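Undergrad: pasting the structure only:
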């Protein structure tokens, strides 16, 4: 009989953690990887309440952290969740059904992404498919910043979305834009990637795509802010790479 382990990373993100763990009653095992070298965190206390297996593991990058969680799991299926993603009952039931099938090695899952309490439906933020559910022996994480699953074999799509409280507010959104643009710039600089001048044209093109072609304007001010932030993300990344190049010249 197929069993399912849920792997969750937590790094000072406990606002939704209890709701997340409470939504996982269908899972056979919960692996909670806490970015810490000291025990006694609030994440650990919440994890114990829901019988999660908690591991302290100092953060290096997202790829390494999540693969560590997979290694600690004991089931043949893995569900990858963030500590701000809640599984509705209908999605849990759907996953219980599909893991009994031997037809696919993984499943793309849609996400309903929220800014605060506002579901942002357009501008590329829905359905926002990613492989979240996969056989342990057929998938692993790669990518030190925006990690994703490298899957061996075929996959299918789930119908029901996970609820993702992606950004607590617009200010939180902006803070993450600055944080991840720095991480991505540092990674690309280490990898020796150069920024030709014509790549700067991607900035207005991205805004046009998100706001007009992908109908971001239908989300009102939130849609405009999201398109602007994600477009400016490119500028920040390019500028930070140039800055690093000058420092090392």
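TA: Received, thanks. As the structure is a prediction and not an experimental result, all values here were calculated from the model.
Undergrad: okay, CA-based contacts and neighbour counts for the rest of this
TA: Will do.
Undergrad: Nearest the middle, which residue of this structure would you pick?
TA: residue 82 (6.1 Å; Cα atoms, centre = their mean).
Undergrad: Tell me the spacing between the residue nearest to it when sequence neighbours are not counted and residue 15.
TA: Closest residue to residue 82 apart from its sequence neighbours, by Cα to Cα, 6 or more residues apart in numbering: residue 8 at 5.5 Å. Distance of residue 8 to residue 15, given as Cα to Cα, to the nearest Å: 14 Å.
Undergrad: How about residue 161?
TA: Applying Cα to Cα to residue 161 and residue 15 gives a distance of 20 Å.
Undergrad: Which one's more surrounded, the two?
TA: residue 161 (21 against 13; other Cα atoms under 10 Å).
Undergrad: re earlier: surely the residue nearest to residue 82 and residue 35 touch.
TA: No: look at residue 8 against residue 35 with Cα atoms under 8 Å: they stay out of range, at 11.0 Å.
Undergrad: So for these two, which sits in the more crowded spot?
TA: Under the criterion of other Cα under 10 Å, the comparison of residue 8 against residue 35 puts residue 8 first, with 26 against 19.
Undergrad: by contact count, what packs against the helix or strand hosting the more buried one?
TA: For residue 8, the element it lies in under DSSP states H and E is strand 4-10. Contact analysis of strand 4-10 by 3 or more Cα pairs under 8 Å, 6 or more residues apart in numbering; DSSP states H and E lists strand 29-34, helix 62-72, strand 77-82 as its packing neighbours.
Undergrad: In the protein, where's the longest helix?
TA: Across the chain, the helix with the greatest residue count (assigned by DSSP state H) is helix 220-247.
Undergrad: Can you point out the buried residues in it?
TA: 222-241 (16 or more other Cα atoms under 10 Å).
Undergrad: what do you get for stretch 146-165?
TA: Quick answer for stretch 146-165 (16+ other Cα under 10 Å): 148-149, 151, 155, 158, 160-165.
Undergrad: Comparison target below:
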């Protein structure tokens, strides 16, 4: 076994969690599941596979991942989602690592699926992420959405052979629902950071996102799925700033009103995973 811990955050992931864990067990003897009170068979599957399961309230993607990191047996952390499955080439690649330099992080290529179809082009076809790192130097940012790894100065990046297979969405409806959901969360994040709406990010940026995904990155070669992905990429970009515009108006209205602004329900953030 490789001296690393696999950390997975979950919420109702019974359809994919078993295969994710099976791949992880080829890598390590320490698998940590941080579960946000799943109501399906996620927890029973994880426990039957001898994973360490912890249930806790939802505090955001980065915050919950960091909880798992803190509970890990090893300092080296492989972070995956429940719908992400390491292939054999990646497993073998991980077994060759010495993991003796904590300044190193490891970038892994992804193969993303729309239903059962592998997406080879567009933005999805170029997907890769740093997912293996040493917790003594690296943690996740704790923003509510689009968490990122905080890499200190002096960090070195190495690319690994093999892939993580990401079973992202079942169909167009789920893809659109995720786009809508993340647009809402992103708008809230933008509002908190003071980002403003302008003509470029409201109108030009969505159009460019579509052109980049569908034409420049060859999304049209993926057929109807490539078109749907490009369209939803456009929609997500546009919606983020439309929602931000509404939030700005609501904030201004409530500034001059005695009625406090309604607060978003944090539990909503667990309805869809990355």
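TA: Great, that's in hand. Predicted model only: the values in this text are computed from it and were never measured.
Undergrad: what TM-score do we get after superposing?
TA: Aligned and superposed, the two chains score 0.94 in TM-score terms (TM-score structural alignment, normalised by the length of the first structure); 247 aligned residues with a Cα RMSD of 1.8 Å.
Undergrad: gap between the residue nearest to residue 82 of the first structure and residue 154 of the first structure?
TA: Taking Cα to Cα, one finds residue 8 of the first structure at 24 Å from residue 154 of the first structure.
Undergrad: Check residue 16 of the first structure too.
TA: From residue 16 of the first structure to residue 154 of the first structure the distance is 32 Å (Cα to Cα).
Undergrad: Give me the distance between the residue lying closest to residue 76 of the first structure once chain neighbours are set aside and residue 216 of the first structure.
TA: With Cα to Cα, 6+ apart as the criterion, residue 76 of the first structure has its nearest non-adjacent residue at 5.3 Å, and that residue is residue 136. Noted for residue 136 of the first structure: a distance of 36 Å to residue 216 of the first structure, by Cα to Cα.
Undergrad: Could you check which of the two is surrounded by more residues?
TA: residue 216 (26 against 21).
Undergrad: can you map out the helices along the first structure?
TA: Under DSSP H, the first structure gives helices at 17-22, 42-49, 62-72, 89-98, 170-190, 202-208, 220-247.
Undergrad: tell me what the fifth one is packed against?
TA: Which is helix 170-190 of the first structure. helix 220-247.
Undergrad: residues touching residue 77 of the second structure, list them.
TA: Contacts for residue 77 of the second structure (Cα atoms under 8 Å, 6 or more residues apart in numbering) come out as 4-7, 69, 131-135.
Undergrad: Just confirm residue 16 of the second structure contacts residue 81, I think it does.
TA: No: Residue 16 of the second structure lies out of contact with residue 81 (Cα under 8 Å); the separation is 9.7 Å.
Undergrad: what sits against residue 226 of the second structure?
TA: Per Cα under 8 Å, 6+ apart, neighbours of residue 226 of the second structure: 119, 121-122, 214, 219-220.
Undergrad: hmm, back to that, out of the contacts of residue 77 of the second structure, who's nearest residue 53 of the second structure?
TA: residue 7 (10.3 Å; Cα to Cα).
Undergrad: Distance of the closest one relative to residue 31 of the second structure?
TA: Counting by Cα to Cα - residue 7 of the second structure and residue 31 of the second structure are separated by 6 Å.
Undergrad: the more surrounded of those two?
TA: It is residue 7, of residue 7 of the second structure and residue 31, that has more neighbours when counted by other Cα under 10 Å, with 28 against 25.
Undergrad: Return the residues in contact with that one.
TA: Residue 7 of the second structure neighbours (Cα under 8 Å, 6+ apart): 31-34, 65, 68-69, 72, 77-80.
Undergrad: from the residues you listed, which is closest to residue 174 of the second structure?
TA: Of the contacts of residue 7 of the second structure, the one sitting nearest to residue 174 of the second structure (Cα to Cα) turns out to be residue 80, at 20.4 Å.
Undergrad: which one is the closest one nearest to, not counting chain neighbours?
TA: residue 8 (5.5 Å).
Undergrad: list the contacts for the one you found?
TA: Applying Cα under 8 Å, 6+ apart, the residues near residue 8 of the second structure are 31-34, 65, 68, 79-82.
Undergrad: average distance between the longest strand along the second structure and the first structure?
TA: What stands out as the longest strand in the second structure, according to DSSP state E, is strand 156-169. Its aligned residues in the first structure lie a mean 0.8 Å from strand 156-169 of the second structure after superposition (mean Cα distance after the TM-score superposition for the first structure).
Undergrad: Provide the aligned range in the first structure for that strand.
TA: Mapped onto the first structure using TM-score structural alignment, strand 156-169 of the second structure covers residues 154-167.
Undergrad: Now check residue 214 of the second structure against the first structure: what is it aligned to?
TA: With TM-score structural alignment as the criterion, residue 214 of the second structure pairs with residue 211.
Undergrad: count of residues packed around that match?
TA: Around residue 211 of the first structure there are 22 residues (other Cα under 10 Å).
Undergrad: Same check on the one 3 residues further on?
TA: By the measure other Cα under 10 Å, the count of residues near residue 214 of the first structure is 18.
Undergrad: Who are the contact partners of it?
TA: Here residue 214 of the first structure is in contact with 122-124 (criterion: Cα under 8 Å, 6+ apart).
Undergrad: Closest to residue 103 of the first structure out of those?
TA: Using Cα to Cα, these come closest to residue 103 of the first structure at residue 124, 29.1 Å.
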